[in-house]
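A.B. asks: just a sequence and a predicted model for now, questions to come.
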Amino acid sequence: MTARVLMVQGCTSDAGKSTLVAALCRWLHRQGVPVAPFKPQNMALNSAVTVDGGEIGRAQAVQAQACGLEPHSDFNPVLLKPNSDTGAQVIVHGRAVANFDAVAYHDYKRVARDAVLASHARLAARYDVLVVEGAGSPAEINLRANDIANMGYAEAVDCPVILVADIDRGGVFAHLVGTLALLSASERARVAGFVINRFRGDIALLQPGLDWLQRETGKPVLGVLPYLHGLHLEAEDALPAARIAVPGARLRVVVPAIPRISNHTDLDALRAHPTVEVILVGPGETPPACDLILLPGSKSTRADMAWLRANGWVEALARHLRYGGKVLGICGGFQMLGRAVHDPLGIEGNAGSSDGFGWLEMETTLATQKQLREVRGRLALDDAPVRGYEIHCGVSEGPALARPSGRLDDGRLDGAMSPDGQVLGTYLHGLFDEPAAQAALLAWAGLRDATPIDVRALREASIERLADAVQSHLDTDALHRLLGLEAGCAA
């Protein structure tokens, strides 16, 4: 059996493609339909470890959760992880294959297309429905040649497309009509309808525009999704707001917004906590006084260390520690806390070595083999159970590792802690997601009686809200017809 395929494309980045795909996946999963997510090509620095030992975009892991599935490398066969303004690490079927600049990758797309279609074929043979997410906009005419992310894929597998646009930013009708105008005749024909996202207000005031849109384009509006406040979903890539006021916050966490920050979803549980304030500090900004400085993951550790130095963070860290504050480094942030980071093979940029910040007695060397694994273990803090995942090329060595931050169930030691207990480093992403580990880390940082939150449960509740929105606000009969399904029945 070959799966029915429905693709969601957006007029712009951040139009709501990822959330609409997750919503449709959970809506179908509720009906007993064997459904899987698919994103042919993704560009993101937030990634997840897969059940088959690979790496995919974080959004596809959320979509897999919406389908009741473990993440698999076929769900996102091509992942681009930018390591400069013009280059990226290219990951195919979960494994890093090369670093390419934009021009070289454009030529490589012919190879990447084969990988995309191979993953599509495997999934189409296994599931009844594939809900596919495009990337960016299909109207980026400069990137049309050898396209595998949007209409190039849709044309290759001959699937219908839903076009989604964000009304909250304004210009929604121009986005939709302009996107259609820039498509070829065959591409326009496969657009089955529109979804307008993030609407707040009186739908009656919008209705004349919807009527005009349908007359002008001949395409139906499949629905208008409301602005859903308070969703707790892992972001595909974009950084969250720099600061959200938390009335009654009792712990302040400051995070440098380094240029190549990766897996900043590590902050999600902290940002959701009712008594924790998280502040992202950008270039040229002075870090405010806080309880904890968190150095996040980085796709280009040495380049981001240079950025931190140029923006006064060496002095800020020293001052913070002198006044008794705590510092936590995760993955690349952990590597920065050592004496040096070596990249002899140029894995993350130009080959060479850089001095670290020197708070932990260790050095890190980047190696070709990336470590990709889900892990469980216990923190050195209160022996709290922890689980997370590793995505890193670095191998760290030195006396600091004799004081690990945790012990893993596979027998390995993780991370390091300074003798005075002020500086903690770990390779584990997602460590705040486990409530017991979260409570132990918050207590170490100074919030000793905080009730931890279960961010995984919050994410699950958010996915349910998305499916409810599909059921209430979209034309579900039209969606069933697009997928060849009987209303409310499994395929």
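C.D. replies: Sure thing, it's come through.

A.B. asks: C-alpha only now, for contacts and for neighbours.
C.D. replies: OK.

A.B. asks: and the helices in the stretch 101-250 of the chain?
C.D. replies: Listed in chain order, the helices found in the stretch 101-250 of the chain under DSSP state H, counting those that start in this stretch are 102-126, 151-157, 172-181, 185-190, 203-217.

A.B. asks: list the buried residues for the second one?
C.D. replies: If I follow you right, that is helix 151-157. 151, 152, 153, 154 (16 or more other CA atoms under 10 Å).

A.B. asks: ok, now which ones touch the closest residue to the first one other than its chain neighbours?
C.D. replies: Closest residue to residue 151 in three dimensions, ignoring its sequence neighbours and counting by CA to CA, 6 or more residues apart in numbering: residue 138, at 6.2 Å. For residue 138, the contact set (CA atoms under 8 Å, 6 or more residues apart in numbering) comprises 9, 10, 11, 150, 151, 179, 183.

A.B. asks: kindly report the same for residue 404.
C.D. replies: Neighbours of residue 404 in contact, by CA under 8 Å, 6+ apart: 380, 413, 414, 415, 416, 417.

A.B. asks: for it, which non-adjacent residue is spatially closest?
C.D. replies: In space, and not counting its chain neighbours, residue 404 is closest to residue 416: 4.1 Å by CA to CA, 6+ apart.

A.B. asks: quick check: buried residues in the host helix or strand of residue 23?
C.D. replies: Here residue 23 sits within helix 17-30, counting by DSSP states H and E. Neighbour-count burial for helix 17-30, counted by 16+ other CA under 10 Å, picks out 17-30.

A.B. asks: which neighbouring elements make contact with that helix?
C.D. replies: Applying 3 or more CA pairs under 8 Å, 6 or more residues apart in numbering; DSSP states H and E, one finds that helix 17-30 contacts strand 4-10, strand 35-38, helix 58-66, strand 129-133, helix 455-473.

A.B. asks: now mean neighbour count and distance to residue 347 too, for those, in TSV please.
C.D. replies: Output for the helices and strands packed on helix 17-30, formatted as TSV (neighbours: other CA atoms under 10 Å; distance: least, CA to CA, whole Å):
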stretch	mean neighbour count	distance to residue 347
strand 4-10	26	33
strand 35-38	31	28
helix 58-66	26	22
strand 129-133	27	29
helix 455-473	18	33
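
A.B. asks: make CSV out of those and add distance to residue 391.
C.D. replies: Putting the helices and strands packed on helix 17-30 into CSV (distance: least, CA to CA, whole Å) gives the following:
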stretch, distance to residue 391
strand 4-10, 29
strand 35-38, 21
helix 58-66, 12
strand 129-133, 24
helix 455-473, 20
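
A.B. asks: out of the ones you listed, flag the one nearest residue 325.
C.D. replies: Nearest of the helices and strands packed on helix 17-30 to residue 325, taken as CA to CA: helix 455-473 at 25.5 Å.

A.B. asks: putting a second one here so we can go through both:
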Amino acid sequence: MLQGTGSSVGKSLLVAGLARALTRRGLRVRPFKPQNMSNNAAVTADGGEIGRAQALQARAAGVEPSVHMNPVLLKPQSEVGAQVVVQGRVHATARAREYQAMKPSLLPFVLDSFERLRGEADVVLVEGAGSASEINLRAGDIANMGFARATGTPVVVVGDIDRGGVIAALVGTHAVLPPEDAALVCGFIVNRMRGDLSLFAEGMAQIAARTGWAPLGLVPHFGGARRLPAEDAMDLADHLPRRRGNGGTDGACRIAVPVLPRIANFDDLDPLAAEPEVDLLMLRPGMALPGNVDLVILAGSKATIADLAALRAEGWDTDILAHHRRGGRVLGLCGGYQMLGRRIADPEGVEGPAAEVPGLGLLAVETVLRGDKRLARVAGETLADAAPFTGYEIHIGRSSGADTARPLLRFADGRVDGAVSADGRVAGTYVHGFFDGDAQRRAWLARLGAAAAPDGHGAAVEAALDGLATHLEQYLKVDELLRMLR
């Protein structure tokens, strides 16, 4: 089990890289994260949802994602509350304190999923959540030492040298752990080193001396991680910065994406960010929408009405309407699609307080947030040009109205999805992963006057996973990690 000195120390990528490395050695590997908090989710083949990171780790291991790889998924809907998904299905909505009381009742689900995976694998790579040193949350813990103690799983603690203070973080973690928990820790990893590795040799020795933990590797920063999906919206600053293709020349197409507080499934943007002829601008609070963008994308949201209010508070609604008046294009994905309509109603308070608000009015569509969450993998083609796509649906709510008579997509089973405005410049869809397919992405970029790269997105992700595995084989003591398994 890899636990961290804090959030975002690189545990997810380390598990993915190790999964690929051990799979290449001929081992049957399964990733597992008892509890995850993320609005970046993936849909499994059996119609459940798990954290996007575990789907990537499954891909690294060469297996289909399963709901048992992430039995508890927390999807924040507000500053204090989250949707609780258990073994792929919505279980409850809880505020932080309510969830703390709920955790002991979720441990049987976690252990059931873990045993299922252990029964089909040679190696289960477990990823902790947050920090191993959160002793204030230790009672009832299912994400870190609580899980490790319940299963007797050996623990390796990961620290991030790039954020500074890694010696204090690792030694401090050792200092606050109860003796029974500390007994499970058998080593440590220092991640994201930049520059001369020899400069931290004494640091590794000091950590080992003060903790008694085995030094299992000083891992340099891996630049190829940009080609792999990020798990957390906090990672967006590093993962999807402004990318300029062709140095901003006339050949580059410019796409802007407002980053809203509850943005979800933002890995939809990864394939576009990787394109050399795409200039992708992630709009942060306080930034205005430039007047020269070709396309505005409104991404998914875990709380559509709240994020629409945030968009208006930034003045981005005015910018988007002006962009459209100038002849610009707008695309809405899932929650972004709902925002483009004339009205959004949440009569039962599914995503927050019950409310009904006007949308941006760029599509003749109205949305009611009601009914069961739809979770499904889908495939089909765009009606305008028969370009194929694959993706998944993960949403609550149904949209209807005049513009749905011009659907954007047709699924393989004959159903249609989305809407297109009468002028053809505004469109929306509930499908995520829309740009992953090379043919679909190529068609959209052609409309914007840009050419897609010849190498496909999927091939680039596979190459990045292979590169990460090779990187970890070089800098981690993988054989020693294997000897620690039990």
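C.D. replies: Sure thing, it's come through. Just so you know, these numbers come straight off a predicted model, no measurement behind them.

A.B. asks: TM value for the aligned chains?
C.D. replies: For this chain pair, the superposition-based TM-score is 0.96 by TM-score structural alignment, normalised by the length of the second structure; 477 aligned residues with a CA RMSD of 1.3 Å.

A.B. asks: circling back to that earlier point, and the residue nearest to residue 151 of the first structure, what's its match in the second structure?
C.D. replies: Under the alignment (TM-score structural alignment), residue 138 of the first structure maps onto residue 132 of the second structure.

A.B. asks: relative to residue 174 of the second structure, how far out is its match?
C.D. replies: From residue 132 of the second structure across to residue 174 of the second structure, the span is 9 Å (CA to CA, to the nearest Å).

A.B. asks: same check on residue 473 of the second structure?
C.D. replies: Here the criterion is CA to CA. By it, residue 473 of the second structure lies 26 Å from residue 174 of the second structure.

A.B. asks: can you list the buried residues in stretch 300-313 of the second structure?
C.D. replies: 300, 301, 302, 303, 304, 305, 306, 307, 308, 310, 311.

A.B. asks: can you add secondary structure and distance to residue 450 of the second structure and give those back as CSV?
C.D. replies: Formatted as CSV, these follow (DSSP: H, G, I helix; E, B strand; the rest coil; distance: CA to CA, whole Å):
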residue, secondary structure, distance to residue 450 of the second structure
300, strand, 24
301, strand, 28
302, coil, 31
303, coil, 33
304, helix, 31
305, helix, 33
306, helix, 34
307, helix, 30
308, helix, 30
310, helix, 31
311, helix, 28
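
A.B. asks: what is the nearest of those to residue 283 of the second structure?
C.D. replies: Closest to residue 283 of the second structure, out of all of these and judged by CA to CA, is residue 311, at 10.6 Å.

A.B. asks: and residue 395 of the first structure, what's its match in the second structure?
C.D. replies: Aligned partner of residue 395 of the first structure by TM-score structural alignment: residue 398.

A.B. asks: ok, residue 67 of the first structure next?
C.D. replies: Under the alignment by TM-score structural alignment, residue 67 of the first structure pairs with residue 61 in the second structure.

A.B. asks: figure out which of the helices and strands packed on helix 17-30 of the first structure is closest to residue 372 of the first structure.
C.D. replies: helix 58-66 (13.9 Å).

A.B. asks: have a look at how far, on average, that closest one is from the second structure.
C.D. replies: Compared with the second structure after fitting, helix 58-66 of the first structure has a mean deviation of 0.3 Å; criterion: mean CA distance after the TM-score superposition for the first structure.

A.B. asks: report the contact partners of the counterpart of the residue nearest to residue 404 of the first structure in the second structure.
C.D. replies: In the second structure, the residue paired with residue 416 of the first structure is residue 419, using TM-score structural alignment. The contact partners of residue 419 of the second structure, by CA under 8 Å, 6+ apart, come to 363, 365, 403, 404, 405, 406, 407, 408, 427, 428, 429.

A.B. asks: can you tell me how far residue 419 of the second structure is from residue 268 of the second structure?
C.D. replies: As judged by CA to CA, residue 419 of the second structure and residue 268 of the second structure stand 19 Å apart.

A.B. asks: can you lay out the contacts of residue 419 of the second structure as CSV showing distance to residue 390 of the second structure?
C.D. replies: Listed next are the contacts of residue 419 of the second structure as CSV, based on distance: CA to CA, whole Å:
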residue, distance to residue 390 of the second structure
363, 24
365, 24
403, 23
404, 20
405, 22
406, 20
407, 16
408, 14
427, 18
428, 16
429, 13
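
A.B. asks: lining up those residues with the first structure, which overlap?
C.D. replies: Shared with the first structure under both residues aligned by TM-score structural alignment, their matches' CA atoms under 8 Å, the contacts from the contacts of residue 419 of the second structure are 363, 403, 404, 405, 406, 407, 408, 427, 428, 429.

A.B. asks: so which of those residues is the most crowded?
C.D. replies: residue 428 (31 neighbours; other CA atoms under 10 Å).

A.B. asks: is it true that it touches residue 333?
C.D. replies: Yes - taking contacts as CA atoms under 8 Å, residue 428 of the second structure lies within contact range of residue 333: 5.9 Å.

A.B. asks: identify the residue of the second structure aligned to residue 295 of the first structure.
C.D. replies: By TM-score structural alignment, residue 295 of the first structure lines up with residue 298.

A.B. asks: that match is in contact with residue 329, isn't it?
C.D. replies: No - using CA under 8 Å, residue 298 of the second structure is not in contact with residue 329, being 11.3 Å away.

A.B. asks: could you point out the longest strand of the first structure?
C.D. replies: When the first structure is parsed with DSSP state E, its longest strand is strand 363-379.

A.B. asks: distance from the chain centre to it, please.
C.D. replies: Offset of strand 363-379 of the first structure from its chain centre (CA atoms, centre = their mean, to the nearest Å): 19 Å.

A.B. asks: which stretch of the second structure lines up against it?
C.D. replies: Aligned using TM-score structural alignment, strand 363-379 of the first structure spans residues 366-382 in the second structure.

A.B. asks: just the element for residue 50 of the second structure, please.
C.D. replies: Using DSSP H and E, residue 50 of the second structure falls in strand 49-51.

A.B. asks: which stretch of the first structure lines up against that strand?
C.D. replies: Alignment note (TM-score structural alignment): strand 49-51 of the second structure is matched to residues 55-57 of the first structure.

A.B. asks: buried residues, that stretch. List them.
C.D. replies: 55, 56, 57.

A.B. asks: excluding covalently adjacent residues, which one is nearest to the first one?
C.D. replies: Closest residue to residue 55 of the first structure apart from its sequence neighbours, by CA to CA, 6+ apart: residue 94 at 4.3 Å.

A.B. asks: what's the one you found aligned with over in the second structure?
C.D. replies: Mapped onto the second structure by TM-score structural alignment, residue 94 of the first structure lines up with residue 88.
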